[in-house]
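> Here is a sequence with its predicted model. Questions after.
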Amino acid sequence: MTSASVDDFLGLRNRTVLITGAGGGIGRALVAAFRAAGAVVSGADQHSNTMADLDLAHRLTFDLSETGTTTNAIREFIKAKGTPDILINNAGFTRGETLDQLDGAIWDREVAINLNGAYHVTAPVVDAMSKRASGSIVFISSVNGLSHFGNPAYSAAKAGLISYVKALAVERGRYGIRANAICPGSVRTPAWDHRLQKEPGLLAKVLPHYPLGRMVTPEEVARAAVFLASPAASGITGTALAVDAGLTAGNLRFINDVLAGE
């Protein structure tokens, strides 16, 4: 396809997009991908300095764990700049990697950011989209929301996002709103740095679990989000799309170790 035909296919030129977690690894790829598709992109993050070098139409700063502040920031944004055509709920956080590392405080914070925070961003946007009778929402969930790969609080929150997607699709579809989720597998972003600092050889253990033999890139996640958010996916709603290098398709390590004897 030529650049013009891609633009026509996606239909995103001059569409307005709000992306949370814009300053993170996947967030930056999302900003770049939507801008490349011709969209007008605004970003939100916990700290303004993480977005300082991004080419954004508008910047919002709030902590997702502070529900009142989050809701007010979104409402003020809508009042001042209008209802976005597309909302990408990307912001996320995890540190409690196993049940043994979990306590009440960690559970509360991870659910507050990954699930409750996404709700408090989305609810005022959905209200405004409903009045306009159009809108598209994409949540960056995780393969952890489909099966258990550790990080139990994060996983519970990401599974909750998938259920929320289905609720939005079913109950708000009549207002012209679509909602979908993307479920990435391991993505090599700065979020992995703390793991690799503790265990430099970790990637050699991780990659054999993936049929493609590698992690997905932030750009691959972003391209999937651009498609699902765009009019090119106008008949798709209520789905959870795995972008995971094949991880959830089956257990490659089991086949190699047990059946093939490699």
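Great, that's in hand. In this text the structure is predicted, and so the values were computed from the model without any measurement.
> Could you use CA atoms for every contact and neighbour count after this?
Noted.
> List the buried residues for the helix ranked longest in the chain?
For the chain, the longest helix by residue count, based on DSSP state H, is helix 152-172. Residues of helix 152-172 classed as buried by neighbour count (16 or more other C-alpha atoms under 10 Å): 152-166, 168-169, 172.
> Name the next helix or strand following that helix along the chain.
Next along the chain after helix 152-172, taking DSSP states H and E as the criterion, comes strand 177-184.
> Now find how far off-centre the longest helix of the chain is within its chain.
12 Å (C-alpha atoms, centre = their mean, to the nearest Å).
> again, but for stretch 73-93
For stretch 73-93, the distance to the chain centre is 14 Å (C-alpha atoms, centre = their mean).
> Residues contacting that stretch, please?
Contact with stretch 73-93 is made by 15-22, 26-27, 45, 60-62, 110, 113-114, 118, 121-122, 124-125, 128-129, 134-141, 154, 225, 229, as judged by C-alpha atoms under 8 Å, 6 or more residues apart in numbering.
> Report how many residues lie close to A222.
22 (other C-alpha atoms under 10 Å).
> Touching, it and R35? I think so.
No: using C-alpha atoms under 8 Å as the test, A222 is too far from R35 to be in contact (11.2 Å).
> So which residues of the chain form helices?
Secondary structure of the chain by DSSP H: the helices cover 3-10, 25-36, 67-81, 104-111, 117-132, 152-172, 193-198, 202-206, 218-229, 252-254.
> Select, out of those helices, the one closest to T50.
Evaluated with C-alpha to C-alpha, the helices of the chain place helix 25-36 nearest to T50, the distance being 9.7 Å.
> A further structure is provided below for comparison with the first:
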Amino acid sequence: MSTPHPFGLTGKHVLVTGAGGGLGRAIVAAFVSAGAYVTGADQDITQLAGLPLHHRLAFDITDAAACRRAIDELEVLGATPDVLVNNAGASRADSLASLEEEGMWDAELATNLTGAYHVTAPVTKVWDKAGRGGTIVFTSSVNALTHYGNPAYAAAKAGLIAYARALAVELGCKGVRANVVAPGSVRTAAWAHRDPAVLDAAARHYPIGRILAPEDVANTIVFLASPLAAGITGAVIPVDGGLMAGNMPFVRDIIGSDI
């Protein structure tokens, strides 16, 4: 007889959006290790190759009808998720000036905020119809908490926090929990368009002395999705290596280099 995983997720069904990315793949692996069945969703189904998934879905989260069809498909298969991880997101507008490109603001909000709503709304409706609850975790960013660039992305990620709190408050009595992780810089392919030296330079701003690994964030998401976090809802958990705790380069420059 197998021993249930201590996180209490054995046999639970988890839907992860953006599952084919570097962070998404780590999230899938973490839930599988916790005994869960995982459905992965991405815009391009080829991005899901090699993942240990029970179901694979390809849809554009900015397309509300496509999202509803995907959730309906899972319901027909008897695979309505117990846990929804809204992980999909992207940004290319680094500054206010870059937002002057036609449609850039709308595109970033559609991908990083409205898309999460398009997936979440039909899932919560299925839960309500079945008279059950579930758990939702959103991948936001430290950009939502203070400014590190990418202004439209930051606005969208801040919107996720407000949306999660609305879900926690209004649907809590129906057994729904909604929480947010706010990662700092994570070493994934999302940084591939930048000079590799940028991440190394960024590490000096993190008190733990390194950029985050995808597993750092994934493990926190699994915890928030698990019964171990049954009393946590509407919360925002920075997974940021201490970045939000204070400015270590400032401390070194002002107080002394021996710190």
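Yep, it's here. Model, not experiment: these values are computed from the prediction.
> TM between them?
Overlay of the two chains. TM-score (TM-score structural alignment, normalised by the length of the second structure): 0.94; 255 aligned residues with a C-alpha RMSD of 1.5 Å.
> still on that earlier bit, in JSON lines, list the helices of the first structure along with distance to C183 of the first structure.
Converted to JSON lines, those look like this (distance: least, C-alpha to C-alpha, whole Å):
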{"stretch": "helix 3-10", "distance to C183 of the first structure": "21"}
{"stretch": "helix 25-36", "distance to C183 of the first structure": "12"}
{"stretch": "helix 67-81", "distance to C183 of the first structure": "24"}
{"stretch": "helix 104-111", "distance to C183 of the first structure": "17"}
{"stretch": "helix 117-132", "distance to C183 of the first structure": "15"}
{"stretch": "helix 152-172", "distance to C183 of the first structure": "9"}
{"stretch": "helix 193-198", "distance to C183 of the first structure": "21"}
{"stretch": "helix 202-206", "distance to C183 of the first structure": "17"}
{"stretch": "helix 218-229", "distance to C183 of the first structure": "9"}
{"stretch": "helix 252-254", "distance to C183 of the first structure": "19"}
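> of all those helices, which lies closest to I182 of the first structure?
Taking C-alpha to C-alpha, helix 218-229 is the member of the helices of the first structure nearest to I182 of the first structure, at 7.1 Å.
> What is that closest one packed up against?
Counting contacts by 3 or more C-alpha pairs under 8 Å, 6 or more residues apart in numbering; DSSP states H and E, helix 218-229 of the first structure packs against helix 25-36, strand 135-140, strand 177-184, strand 240-243.
> need these in TSV with distance to A191 of the first structure and mean neighbour count, can you?
Output for those, formatted as TSV (distance: least, C-alpha to C-alpha, whole Å; neighbours: other C-alpha atoms under 10 Å):
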stretch	distance to A191 of the first structure	mean neighbour count
helix 25-36	8	22
strand 135-140	15	26
strand 177-184	13	26
strand 240-243	17	21
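> Now render these as JSON lines, adding distance to N90 of the first structure.
Listed next are those as JSON lines, based on distance: least, C-alpha to C-alpha, whole Å:
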{"stretch": "helix 25-36", "distance to N90 of the first structure": "7"}
{"stretch": "strand 135-140", "distance to N90 of the first structure": "5"}
{"stretch": "strand 177-184", "distance to N90 of the first structure": "10"}
{"stretch": "strand 240-243", "distance to N90 of the first structure": "14"}
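> Select, out of the ones you listed, the one closest to R195 of the first structure.
helix 25-36 (15.7 Å).
> what about the closest one, how far off from the second structure?
Between helix 25-36 of the first structure and its aligned stretch in the second structure, the superposed structures give an average distance of 0.5 Å (mean C-alpha distance after the TM-score superposition for the first structure).
> what packs against that helix?
Against helix 25-36 of the first structure (3+ C-alpha pairs under 8 Å, 6+ apart) you get strand 16-20, strand 40-45, helix 218-229.
> Could you list the residues in contact with the last one?
The contact list for helix 218-229 of the first structure (C-alpha under 8 Å, 6+ apart) reads 10, 25-26, 29-30, 33-34, 86, 88, 136-138, 180, 182, 184, 187-189, 233, 236, 243.
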